[in-house]
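Novice: no letters, just coordinates:
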């Protein structure tokens, strides 16, 4: 019999499992604390559990970690782990230490099927969804490994961002129990404000998340118009900007924060003109397609990789773009690049993926089409110009 992986269960599911074993709910709470708060794997260590329960668990269940293939530490303290998820697939997680927080970037899929043109993961294609246990295992390992490293019993990870490999909302059934484990006071006790799901814009799942487990929401926008976003974020062809912004409005009714974070990867000559910044102001303003959307913009320096055919906007251009948004009344930040010396920065996570989507061929075709039909870019004066040969 295959052992049940207890990392797959949020507290309610673990209580149901314990009931199957003839145990009461408080035993599930004790077990949950041992697993997530203390990082225990050996049931024999769980001294406040009845021996009869420990024996049952030892014969039927396990806490199954992900094998660590490699660990890389950046000069700035960022740590990247590569985890083996079987079948020739590996996913990456990144820990980003700061003075007032410790953030873990977690993967939800082996690869990604969305195929954003500026994202290294998307160029690898898609293999499969991760299970709840595989998502939680990244946090379970990182939290307890970091406590041992820093010789502390205190919590090290204060924030989790579902911004690693994959589109979280395309793995919804596994995502929600993982989020509940992160939030549970008997688990990791994270605040809803400190757990962020980043999405490319899967509108129906944004609505479901609002009802099932509202946490902070970040939306990968990257363009002010549908034609450009269609090219950069292909899912826009199914859920265009107006529908996405309307979903954001609905999400705010239940969100733990009173704003949506829009992520915007700065691509030289593609989406970084002052005119496009003014289009963003109009997009989320009172007269926008969904009315005023309370939001902040996070401008992300593009991290180039050979297959993208794209270039990073210059620092002066990023600052000028940001200033247009700030002058228009929008809270705007420029993300500090962390871990780029170990390929751990935004858009660089690639892992190892046995692609089932033939991504390399599709991306090559997209780049060829881009050469024949260049992306239209808005010049500062408002007229259309083209960025010849340009291909998240």
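Specialist: Good, I have the coordinates. Being a predicted model, the structure only gives us computed values, none of them experimental. Numbers count the residues shown, from 1 in each chain.
Novice: contacts and neighbour counts: CA atoms only from here.
Specialist: Fine.
Novice: which residues of the stretch 1-150 of the chain fall in strands?
Specialist: Assigned by DSSP state E, counting those that start in this stretch, the strands in the stretch 1-150 of the chain fall at 4-5, 61-62, 68-73, 79-86, 89-98, 101-105, 109-111, 126-129.
Novice: no no, the stretch 251-392 of the chain
Specialist: Assigned by DSSP E, counting those that start in this stretch, the stretch 251-392 of the chain shows strands spanning 260-266, 295-301, 331-334, 376-378, 384-386.
Novice: looking at the strands of the stretch 1-150 of the chain, which is buried most?
Specialist: For the strands of the stretch 1-150 of the chain, ranked by mean neighbour count under the definition mean count of other Cα atoms under 10 Å, the leader is strand 109-111 at a mean of 30.
Novice: on that earlier part again, residue 308: which of the strands of the stretch 251-392 of the chain is closest?
Specialist: Distances from residue 308 to each of these were compared using Cα to Cα; the shortest belongs to strand 260-266, at 13.1 Å.
Novice: still on that earlier bit, tell me which of the strands of the stretch 251-392 of the chain sits most buried.
Specialist: Greatest average neighbour count among those goes to strand 260-266 (a mean of 23), per mean count of other Cα under 10 Å.
Novice: will you turn the strands of the stretch 1-150 of the chain into JSON lines that also has distance to residue 193?
Specialist: Conversion of these to JSON lines gives the following (distance: least, Cα to Cα, whole Å):
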{"stretch": "strand 4-5", "distance to residue 193": "28"}
{"stretch": "strand 61-62", "distance to residue 193": "31"}
{"stretch": "strand 68-73", "distance to residue 193": "27"}
{"stretch": "strand 79-86", "distance to residue 193": "23"}
{"stretch": "strand 89-98", "distance to residue 193": "17"}
{"stretch": "strand 101-105", "distance to residue 193": "13"}
{"stretch": "strand 109-111", "distance to residue 193": "23"}
{"stretch": "strand 126-129", "distance to residue 193": "25"}
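Novice: looking at the ones you listed, which is closest to residue 279?
Specialist: For residue 279, the closest of these is strand 101-105, at 30.4 Å, according to Cα to Cα.
Novice: need the contact partners of that closest one.
Specialist: Around strand 101-105, the neighbours that count as contacts under Cα atoms under 8 Å, 6 or more residues apart in numbering are 93-97, 139, 142, 156-164.
Novice: want to compare, so here's the second one:
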């Protein structure tokens, strides 16, 4: 698989021709679930019972669903509950608080998801964030990204995307992970792939994760974050949806010359275009946009670039709707890219703060394992040939 961007429909949909995964209950809307149950010759109310077991009780084994007749359990299982993803490798870090799983799909594609637990403390109520993938591989070809180096295999279905969240919710509720029983508080579409290039499936998964039980997992929209490297038409489309998730724009450079190198899509949608779209999203959704900025040693971490970033943000209306999230690069083996020096990171922060720009430095997880996005999948055989 080439690491070039390949064919791109600039409305936001990457072209990837592969067999589609089998249809799962999580690929259906609540209305479609009722229609499908009736199509099996079962009463309509069985759809709500099935959804309650899957989403409400988080029970993945239809044989256990005793509120359905035994014959119906088998029928429903065969029709709507194929195994979409199989765990094939797992790594833990941060004294067990970070769990990274590589999954194999029906066609051999390998993706990743990560569960990150943040314990309760004096300044934190405690929370669990799940980072999920939206594509097998990625076609954006950002050179510092392990996923981008492997190229795009295909889009994931809504069911495959939601599967990652459902599994995390089930494992947490059952107390299978270090830290005891818990629940998912935040979902970030920041794993493998460009979410906006798989817009319809990502939006369907986000709605399903957000929907109250028994139709979904009941995670508030404010706990959902969707990232993009700057697919402007889809950013604007998302602003007009009735789902006020947090938008995270992976900017990584405030000038077009450098961003063309770091984010090849910038040649289609430049810095001004993506920041204008981000401002449009903030003004429509009334949600602050997170400006993601990976700090790379001697590449984009100069204090002058922090000043330029501040000027470009402040040029957009009420620029207080932006928050800069600085991310120390988690380097991949053999890469020429590495994290900034601590002194350069501090200077970057200071220049943004001096300009009045809200800024934080992300607590990077998983450095002692294959922590970079796509790294575990690559080691596990993600790039199908």
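Specialist: Yep, it's here. Computed from a predicted structure; not experimentally measured.
Novice: Serialize the strands of the stretch 251-392 of structure 1 to JSON lines and add fields for distance to residue 87 of structure 1.
Specialist: Putting the strands of the stretch 251-392 of structure 1 into JSON lines (distance: least, Cα to Cα, whole Å) gives the following:
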{"stretch": "strand 260-266", "distance to residue 87 of structure 1": "32"}
{"stretch": "strand 295-301", "distance to residue 87 of structure 1": "33"}
{"stretch": "strand 331-334", "distance to residue 87 of structure 1": "38"}
{"stretch": "strand 376-378", "distance to residue 87 of structure 1": "41"}
{"stretch": "strand 384-386", "distance to residue 87 of structure 1": "43"}
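Novice: OK, contacts around the aligned partner of residue 266 of structure 1 in structure 2?
Specialist: Superposed on structure 2 with TM-score structural alignment, residue 266 of structure 1 falls opposite residue 295. Residue 295 of structure 2 is in contact with 252, 301, 326, 327, 328, 329, 339, 340, 345, counting by Cα under 8 Å, 6+ apart.
Novice: how much space between residue 295 of structure 2 and residue 334 of structure 2?
Specialist: Using Cα to Cα, to the nearest Å, one obtains 18 Å as the distance from residue 295 of structure 2 to residue 334 of structure 2.
Novice: likewise for residue 117 of structure 2?
Specialist: In terms of Cα to Cα, residue 117 of structure 2 sits 29 Å off from residue 334 of structure 2.
Novice: so which residues of the stretch 201-350 of structure 2 form helices?
Specialist: 232-239, 256-262, 271-285, 303-314, 342-354 (DSSP state H, counting those that start in this stretch).
Novice: format those as CSV; extra columns: distance to residue 76 of structure 2 and mean neighbour count.
Specialist: Below are those laid out as CSV (distance: least, Cα to Cα, whole Å; neighbours: other Cα atoms under 10 Å):
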stretch, distance to residue 76 of structure 2, mean neighbour count
helix 232-239, 34, 20
helix 256-262, 47, 17
helix 271-285, 39, 21
helix 303-314, 52, 18
helix 342-354, 54, 17
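Novice: spatially nearest residue to the match of residue 266 of structure 1 (excluding sequence neighbours)?
Specialist: In space, and not counting its chain neighbours, residue 295 of structure 2 is closest to residue 328: 5.2 Å by Cα to Cα, 6 or more residues apart in numbering.
Novice: who touches the residue mapped onto the one you found from structure 1 in this structure?
Specialist: Structural correspondence for residue 328 of structure 2 with respect to structure 1 (TM-score structural alignment): residue 301. Contact criterion Cα under 8 Å, 6+ apart gives 265, 266, 267, 312, 313, 334, 335, 337 as the residues in contact with residue 301 of structure 1.
Novice: coming back round to it: any idea how far the residue nearest to residue 295 of structure 2 lies from residue 197 of structure 2?
Specialist: According to Cα to Cα, residue 328 of structure 2 stands 25 Å off from residue 197 of structure 2.
Novice: and the longest helix for structure 1?
Specialist: Across structure 1, the helix with the greatest residue count (assigned by DSSP state H) is helix 132-150.
Novice: counting contacts, what elements does that one pack onto?
Specialist: Helices and strands touching helix 132-150 of structure 1, as assessed by 3 or more Cα pairs under 8 Å, 6 or more residues apart in numbering; DSSP states H and E, comprise helix 172-183.
Novice: the helix it packs on vs structure 2, average offset?
Specialist: Aligned to structure 2 and superposed, helix 172-183 of structure 1 gives a mean residue distance of 1.1 Å (mean Cα distance after the TM-score superposition for structure 1).
Novice: surely residue 23 of structure 2 is in contact with residue 80?
Specialist: Yes - proximity of residue 23 of structure 2 to residue 80 meets the contact threshold set by Cα atoms under 8 Å, at 6.7 Å.
Novice: who touches both of these two?
Specialist: With contacts defined as Cα under 8 Å, 6+ apart, no residue is adjacent to both residue 23 of structure 2 and residue 80.
Novice: compute the inter-axis angle for the longest helix of structure 1 and strand 89-98.
Specialist: Relative orientation of helix 132-150 of structure 1 versus strand 89-98 (axes from the mean of the first three to the mean of the last three Cα atoms, to 10 degrees): 40 degrees.
Novice: and helix 132-150 of structure 1, how far out from the chain middle?
Specialist: Using Cα atoms, centre = their mean, to the nearest Å, we find the averaged C-alpha position of helix 132-150 of structure 1 to lie 16 Å away from the chain's own average C-alpha position.
Novice: following that helix, which helix or strand comes up?
Specialist: Using DSSP states H and E, the helix or strand that follows helix 132-150 of structure 1 towards the C-terminus is strand 159-162.
Novice: with adjacent residues omitted, what lies nearest to residue 349 of structure 1?
Specialist: When the adjacent residues along the chain are set aside, residue 349 of structure 1 lies closest to residue 121, with 5.9 Å between them (Cα to Cα, 6+ apart).
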